[in-house]
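[1] Sequence below, structure please.
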Amino acid sequence: MRALALTAKQETTTAVRALWFWVVALALVLAQTIAAQARPESFADLAQKVSPAVVNITTSTMVAANTDTMPMVPEGSPFEDFFREFRDRNNGGEGQPRRTSALGSGFVISEDGFIVTNNHVIESADEIIIEFYEGGELQAEVIGTDPKTDIALLKVVADGPLAFVSFGDSDTARVGDWVMAMGNPLGQGFSVSAGIVSARNRALSGTYDDYIQTDAAINRGNSGGPLFNMDGQVVGVNTAILSPNGGSIGIGFSMASNVVTRVVEQLKEFGETRRGWLGVRIQDVTDDVAEAIGLDEARGALVTDVPEGPALEGGMKSGDVILSFDGKDVQDTRGLVRRVGNAEVGKAVRVVVFRDGKTQTLKVTLGRREEAEGTVPAAQTDEGEEVAPSERDVLGLTLSEMTDELRQQLDLGPDAEGLVVRDVDVETEAYEKGLRGGDVITEAGQQSLSTVDDFETRIEDARDAGRKSLLLLVRRSGEPRFVALSLGEE
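    Prediction:
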């Protein structure tokens, strides 16, 4: 009986070991399957699926002949006629215009022939030819352009429905996700490259920049082409590269699809963009600025100026910190600018601001940015009785009270008030933070200034309130900004 019991126990152990072996084997198979899904063996199926909607774009432009290419020779020299004949043969005659061409990429977004590309691909073009992957060419017309995001919308008329691709949600793209770029690099024709999302929310130089950075090879000629996710959706429009030699070094930038779709919708509907306009000048809130105004943390957008416009009509003031716009928190100026720009013109929005140590909700009806841009009021000057200004050194600043002579010297209006910075001690924090002679300090502690005594009073008030710094509103050439200066020891 004992022998039989041992045998049964051994059989059970063997069965458990066998089961464990199969569990481990199954786990390894599942791990390999997941790894295979994370790293596709081939992009061929995806490329085949989306290629028919990707196009090459050829543009041509008439430019004036270059009449400055003839070498400098003495007037009347026998070489003068020789070089003129050589230039005329190459230019088709003196003063004759010549046609230049450029290459780019794009993609079809609807079966009725709407095509998206970069504005710089078709800018100033006299003729735009669309070449399709499966053969054939069509001439395109420009529906609208947006230089701020470098996006253009074209339209072709075809005999039948065209293959097209759809936009995806660029906000779901994660760093490390696979992406595939298509286009016409260096004029070599249809080409595919693959890589990953290297970074998101990159800003280059534009107000509305929101770029996806990728290491998928992007070269000249790829501009305007699509950046696909693995579902075949467009998550970006290839726009720029960072390169010391003009070729791809693995740092390419695609304008995020969530920016592009908004622009395309407006270009399709209106032929132009219509962005919301709040009507304020703003700057980021730094740690020292937050401390100076009693804000719990550095967040929001600090209003430096409120000219005539929607914000002024809604009761906003210089020195307010915008914490929320249309129900969404504001982290910094870049986020606010994009959110306002994406808002509907004429929409009444609620704006939460931090003012005098507490929050306040304002209601602002947005204007249109395109109508407001470039409207800078001309500065006025006035001549009056000269008064010897009072000067004093405070916080490393040599300050002078405003006079009519100073208003004229600084090209200020007749009603301009504040303290003029005559000089700045180069060894002080004021100099490090960019204050210079000619600046005008109009507010301290979010209260207006007219005399140096006012300024010193604001310093004492801040110290009595336990503040470590004082917030100054500084204007230079009419442009305002806030600067927080440490008060130091008394």
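[2] CA only for contacts and neighbour counts going forward, please
    OK.
[3] What count of nearby residues applies to residue 239?
    Neighbourhood size, residue 239 [other C-alpha atoms under 10 Å]: 27.
[4] would you list every one of the helices in the stretch 101-250 of the chain?
    119-122 (DSSP state H, counting those that start in this stretch).
[5] can you give me the strands in the stretch 201-350 of the chain?
    Under the criterion DSSP state E, counting those that start in this stretch, the stretch 201-350 of the chain contains strands at 211-214, 226-228, 234-241, 252-256, 276-277, 281-284, 301-305, 321-325, 328-329, 348-355.
[6] Next, format the ones you listed as a markdown table and append distance to residue 99.
    Shown next, in a markdown table, are these (distance: least, C-alpha to C-alpha, whole Å):
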| stretch | distance to residue 99 |
| --- | --- |
| strand 211-214 | 33 |
| strand 226-228 | 28 |
| strand 234-241 | 25 |
| strand 252-256 | 30 |
| strand 276-277 | 40 |
| strand 281-284 | 44 |
| strand 301-305 | 48 |
| strand 321-325 | 49 |
| strand 328-329 | 51 |
| strand 348-355 | 50 |
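[7] now the other sequence, so there's something to compare against:
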Amino acid sequence: MHQFRHFMLAVSMLLVAGFTQAALPLHDGSDRELPSLSPMLKSVSPAVVNIATFSSQQATNNPLMNDPFFRHFFNAPDPRQQRQQPPRKRQQSAGSGVIVNADDGIVMTNYHVIKGADEVQVSMEDGRSFTAKVRGSDPELDIAILQIEADNLAEVPLGDSGKLEVGDFVVAIGSPFGLGQTVTTGIVSALDRTGLGIEGYENFIQTDASINPGNSGGALVSLGGELVGINTAILAPAGGNIGIGFAIPVNMAKASMDQILEYGEVKRGQLGIGIQDITPELREAFNLENGQRGVLVTGVSDDSTAKKAGVEAGDVIIAVDGEATNSSGQLRSQIGIKSIGDEVRLTYIRDGKVKKVDIKVGEPQQLTSTTGELHKLLEGARFENNPDGEGVLVSGLSPNSVAAYNGLRPGDVILGANRQRVTNLDSFKKALSLSKQSVLLHVNRNGNSLYLVIR
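    Okay, here's the model as predicted:
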């Protein structure tokens, strides 16, 4: 017991030392140094804002008004003879955001915080409120960039999320449940979390710092006061916080922001390869070392940058620009933060030998149907070759489109169309030409197979 007390005392002293290095120490009445995050928060908190969004939704008439006997009893007019549209309802939601450029009034938040909003209001810690302009968004990463016109703004300096390690202390700042600015602390529980089905590009920081509804878009900062992530989601099977929260790494968010501010949108490129995760069976079949991680190349598109660089099916990619690649989701994120024309260095294994090659990120091989040229029933949809294997990925979809109304979702992988197998964009286009009045789609959604009829 005596040794245990000494051990705990030593641990406490280490924690105190860690905090005092990251934040200026305070003193109690006896002039003893006490660790505190207060000095850091005084500089960071003014740059974390509350976001309120307003949208107008068309109110629907009461279906009882369609009954002539009901209208006669209440002396109500026939809605079919009214020229006026039903009144519009005003809705409001709340989230958080982070000022990352005080001079230009640039605010970073989650896309789902401002999605469908007609008006976005940004409220400061000092009580000021401003109407924000949406500069652009990246729905696949769940990032949106706002701009406000205001003076005397604070900003959170951007850190390097690539230097984070499991066990690092972090602080989450946001406005949960509309309570106002709230600070919670925790550690980095895990890195490179993928396969959660939350976003199109996933490479999350996992933390046990408490994140709740309203924290979305808020800041995850290091003890040095640098922004390392944008809080975006929690795992809550019981409906409440259980200490598993996720944040978008700031390096990924910054890559999207830079493109949004320059082009108004994010232009992601591709290498032109099909990929899948390494399983124990594949590891044995390709004579890989026990425990070897990486991503298997299942195919290489003709005329792609990967083809020109000599990448072949059967290669196992183990790193991008020197950063280890452990899963197909991680590889998509590593390439997803690059701009078209950027050069990346792939490290891969072929026939037991480690090789490296420099490849330029190319234009995405995709089909768009924004005006119905692909098929009139798929207007407002965007498709690309499935980066994880055969099929065609639904990479974008207008929420008001016929396809969305009939059940198609972004992230769906189309395996067949009109009873024809779909392996890539070319076969998809040929299959669609077989029917003009309707489209039968065989879809894989999160591992589940289903059929959809688009009419």
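[8] rewinding a little: between the strands of the stretch 201-350 of structure 1, which gets nearest to residue 31 of structure 1?
    Comparing those by their distance to residue 31 of structure 1 (C-alpha to C-alpha), the top pick is strand 226-228, with 26.2 Å.
[9] ok, residue 205 of structure 1 to residue 333 of structure 1 distance?
    Taking C-alpha to C-alpha, to the nearest Å as the measure, residue 205 of structure 1 falls 14 Å from residue 333 of structure 1.
[10] between these two, which one's more packed in?
    The neighbour comparison of residue 205 of structure 1 against residue 333 (other C-alpha under 10 Å) goes to residue 333, with 20 against 8.
[11] And the more buried one? What does it align with in structure 2?
    Matched across to structure 2, residue 333 of structure 1 falls on residue 328, judged by TM-score structural alignment.
[12] Count the residues that sit near residue 4 of structure 1.
    If you count neighbours by other C-alpha under 10 Å, residue 4 of structure 1 ends up with 8.
[13] what packs against the helix or strand it falls within?
    For residue 4 of structure 1, the element it lies in under DSSP states H and E is helix 2-38. If you count contacts as 3 or more C-alpha pairs under 8 Å, 6 or more residues apart in numbering; DSSP states H and E, helix 2-38 of structure 1 packs onto no helix or strand.
[14] about what we covered before: which among the strands of the stretch 201-350 of structure 1 is found nearest to residue 44 of structure 1?
    Proximity to residue 44 of structure 1 (C-alpha to C-alpha) singles out strand 226-228 among those, at 13.2 Å.
[15] Read off where that closest one ends up in structure 2.
    With TM-score structural alignment as the criterion, strand 226-228 of structure 1 aligns to 219-221.
[16] Could you list the residues in contact with the matching stretch?
    By C-alpha atoms under 8 Å, 6 or more residues apart in numbering, the list of residues contacting stretch 219-221 of structure 2 from outside reads 48, 97-98, 170-174, 227-231, 247.
[17] What mean distance separates it from the matching residues in structure 1?
    Its aligned residues in structure 1 lie a mean 1.3 Å from stretch 219-221 of structure 2 after superposition (mean C-alpha distance after the TM-score superposition for structure 1).
[18] Can you give me the buried ones in stretch 238-258 of structure 2?
    Buried residues in stretch 238-258 of structure 2, counted by 16 or more other C-alpha atoms under 10 Å: 241-254, 256-257.
[19] Oh, that last question was meant for stretch 312-331 of structure 1, not what I typed.
    Applying a neighbour-count criterion of 16+ other C-alpha under 10 Å, one finds 312, 314, 316-326, 329-331 buried in stretch 312-331 of structure 1.
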